[in-house]
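J.: Here is a sequence with its predicted model. Questions after.
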Amino acid sequence: MQTIEIDRIDTRLLEILQSQGRISNLELAEAIRLSPAQTLRRHRRLEELGVIRCYEARLETQALGFGAVAFIQVTMERGHIRDLAKFKSMVAELAEIQECFAVTGDIDYMLKVVTRDLKALSEFLLDTLMRIPGVSGVKSSVCLDELKCSSAVPLAT
C-alpha cells in the first residue's frame, strides 16, 4: 500500500476521530476550524483513500464475561504453504481470535485470543487451534493485566 500525503488539517481530523469516533461532523468541523462541508469532504476523502479503514465500538471484555486474554504463538509445519489458505480462512472465522499477525523469527503467527475463562481457552487451544491443518505447535501466554490497549496511530510523531 502506498503512503498517502496528508496535511496538518487531515492529521488533526484523524487524531480527533481516533479518540472520538462518534463525534458529529459539526463538532469535528468546529474542532479543526473548517466549515462542515469542507470537513465532510476531507473525512470522505480519507475514507475513500482507505486511510480510515473502519469504525467500531471497543467493548469491555470483562464486563461481558470474557475473563481470559492470551497471546498465542503459532508454529506451522515445514512447507505449510499448502495449508496457508485454510489457516487464514479458519483464523478469519474464529471469533475468539481478535488479532493475528504473521511474524518473523522462530514462530509463524502471533494471535490475540479472548475467551470466557481459562477452561474455555484450553478447549480453544486443544480442540480448535491445534486441529487446524498445518499447525504444528502453539505456545500461549495468559494476560494478567491490561496496561494499555489502543489502536490509535501516533500521528503527531
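T.: Yes, it's here.
J.: Could you use CA atoms for every contact and neighbour count after this?
T.: Fine.
J.: Tell me where the protein has strands.
T.: For the chain, the strands defined by DSSP state E cover 68-76, 97-102, 109-115, 135-142.
J.: mind giving me CSV with those and columns for mean neighbour count and distance to residue 7?
T.: What follows is those, written out as CSV (neighbours: other CA atoms under 10 Å; distance: least, CA to CA, whole Å):
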stretch, mean neighbour count, distance to residue 7
strand 68-76, 20, 37
strand 97-102, 14, 30
strand 109-115, 20, 34
strand 135-142, 15, 41
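J.: closest one to residue 33 among the ones you listed?
T.: Ranking the strands of the chain by proximity to residue 33 (CA to CA) places strand 97-102 first, at 36.0 Å.
J.: can you list contacts of that closest one?
T.: 91, 108-114 (CA atoms under 8 Å, 6 or more residues apart in numbering).
J.: Quickly note the distance from the residue located most distally from the centre of the chain to residue 42.
T.: Largest separation from the mean C-alpha position in the chain: residue 35, at 32.3 Å (CA atoms, centre = their mean). Distance from residue 35 to residue 42, counting by CA to CA, to the nearest Å: 11 Å.
J.: swap in residue 142?
T.: 42 Å.
J.: ok, structure two:
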Amino acid sequence: MAVNLDSMDRTLLRLLQQDGRLTAQELADRLHLSPSQVGRRRQRLEAEGYIDTYRASLDPKRLGLTVEAFIRIVMATHTAENATDFLRLTRAREEITGAWTLTGEADYLLRVYTVDLAALNRLVQDVLLPHPAVSRVHSQIVMERVKPDAPLPV
C-alpha cells in the first residue's frame, strides 16, 4: 500500500514514468521545488522500493523483432521441480521478455518477441512443447498494439 506518498511524490512518480531521463532541475521546474528537494524525494522513493529500476524502452520493429506473441502454458504436473525447471527456461530464453503465473486454465503467460513466424514456431515446437513440464501450449500473435505498456496509475 502506498501510504507514505503525498501528492508531490505521486506527481514525481508520474513524471519519471513518462520520462526517466528527466534531470533533477527539469523535475524541480515542473514540481516547483528545488533540485535538492527533488533529489531527496527520488532517493527516498528508490530506497523504499517505489522505483525499482530505470531502463530505455526500445522499438522492437527497429530491432528486427517483427512478431510479438503471447503464449499460454499449461503444465503437465504441478510440482515444485517442474515449476523451477520451467522458470529457469523462461529466464534463459531472451525472446521470452515476460512471464506471469496465472489463475484459471493456463498456468503461465509468456510474452515473446521473435524476428519472424518461423522463429516463433521454432520456440514453440523445439523449446516449449518438448519441455517435460509442459502439457499444452497456446500461442496468440499480436496483430496490432493498440495501447503500449502504460505508466501505472499513481
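T.: Looks like it arrived, so ask away. Not measured: the values here are computed from a predicted model.
J.: just to revisit the earlier point, any chance of the contacts of strand 97-102 of structure 1 in TSV, plus distance to residue 67 of structure 1?
T.: Formatted as TSV, those follow (distance: CA to CA, whole Å):
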residue	distance to residue 67 of structure 1
91	21
108	26
109	23
110	20
111	17
112	13
113	11
114	8
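J.: picking up where we left off before, in this structure the residue farthest from the centre of structure 1 contacts residue 29, no?
T.: Yes. With contact defined as CA atoms under 8 Å, residue 35 of structure 1 counts as touching residue 29 (5.8 Å).
J.: ok, and the closest non-adjacent residue to residue 113 of structure 1?
T.: The shortest distance from residue 113 of structure 1 to any non-neighbouring residue, by CA to CA, 6 or more residues apart in numbering, is to residue 97 (4.5 Å).
J.: can you map out the helices along structure 1?
T.: 8-19, 25-32, 36-48, 84-93, 118-123 (DSSP state H).
J.: now the ones you listed in JSON lines, with distance to residue 151 of structure 1 and mean neighbour count?
T.: Formatted as JSON lines, these follow (distance: least, CA to CA, whole Å; neighbours: other CA atoms under 10 Å):
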{"stretch": "helix 8-19", "distance to residue 151 of structure 1": "8", "mean neighbour count": "16"}
{"stretch": "helix 25-32", "distance to residue 151 of structure 1": "20", "mean neighbour count": "15"}
{"stretch": "helix 36-48", "distance to residue 151 of structure 1": "17", "mean neighbour count": "15"}
{"stretch": "helix 84-93", "distance to residue 151 of structure 1": "19", "mean neighbour count": "14"}
{"stretch": "helix 118-123", "distance to residue 151 of structure 1": "24", "mean neighbour count": "15"}
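J.: of all these, which lies closest to residue 75 of structure 1?
T.: Among these, helix 84-93 sits nearest to residue 75 of structure 1 (CA to CA), with 11.5 Å.
J.: gap between the closest one and the chain center?
T.: Distance of helix 84-93 of structure 1 from the chain centroid (CA atoms, centre = their mean, to the nearest Å) equals 16 Å.
J.: and if you look at stretch 55-71 of structure 1?
T.: 13 Å.
J.: And the residue nearest in space to the middle of structure 1, how close does it get to residue 136 of structure 1?
T.: Structure 1 has residue 99 as the residue nearest its centroid, 5.2 Å off, counting by CA atoms, centre = their mean. Residue 99 of structure 1 is 20 Å from residue 136 of structure 1, where distance means CA to CA.
J.: before we move on, what about residue 21 of structure 1?
T.: Residue 21 of structure 1 sits 40 Å away from residue 136 of structure 1, going by CA to CA.
J.: cool, and residue 42 of structure 1?
T.: Counting by CA to CA, the gap from residue 42 of structure 1 to residue 136 of structure 1 is 47 Å.
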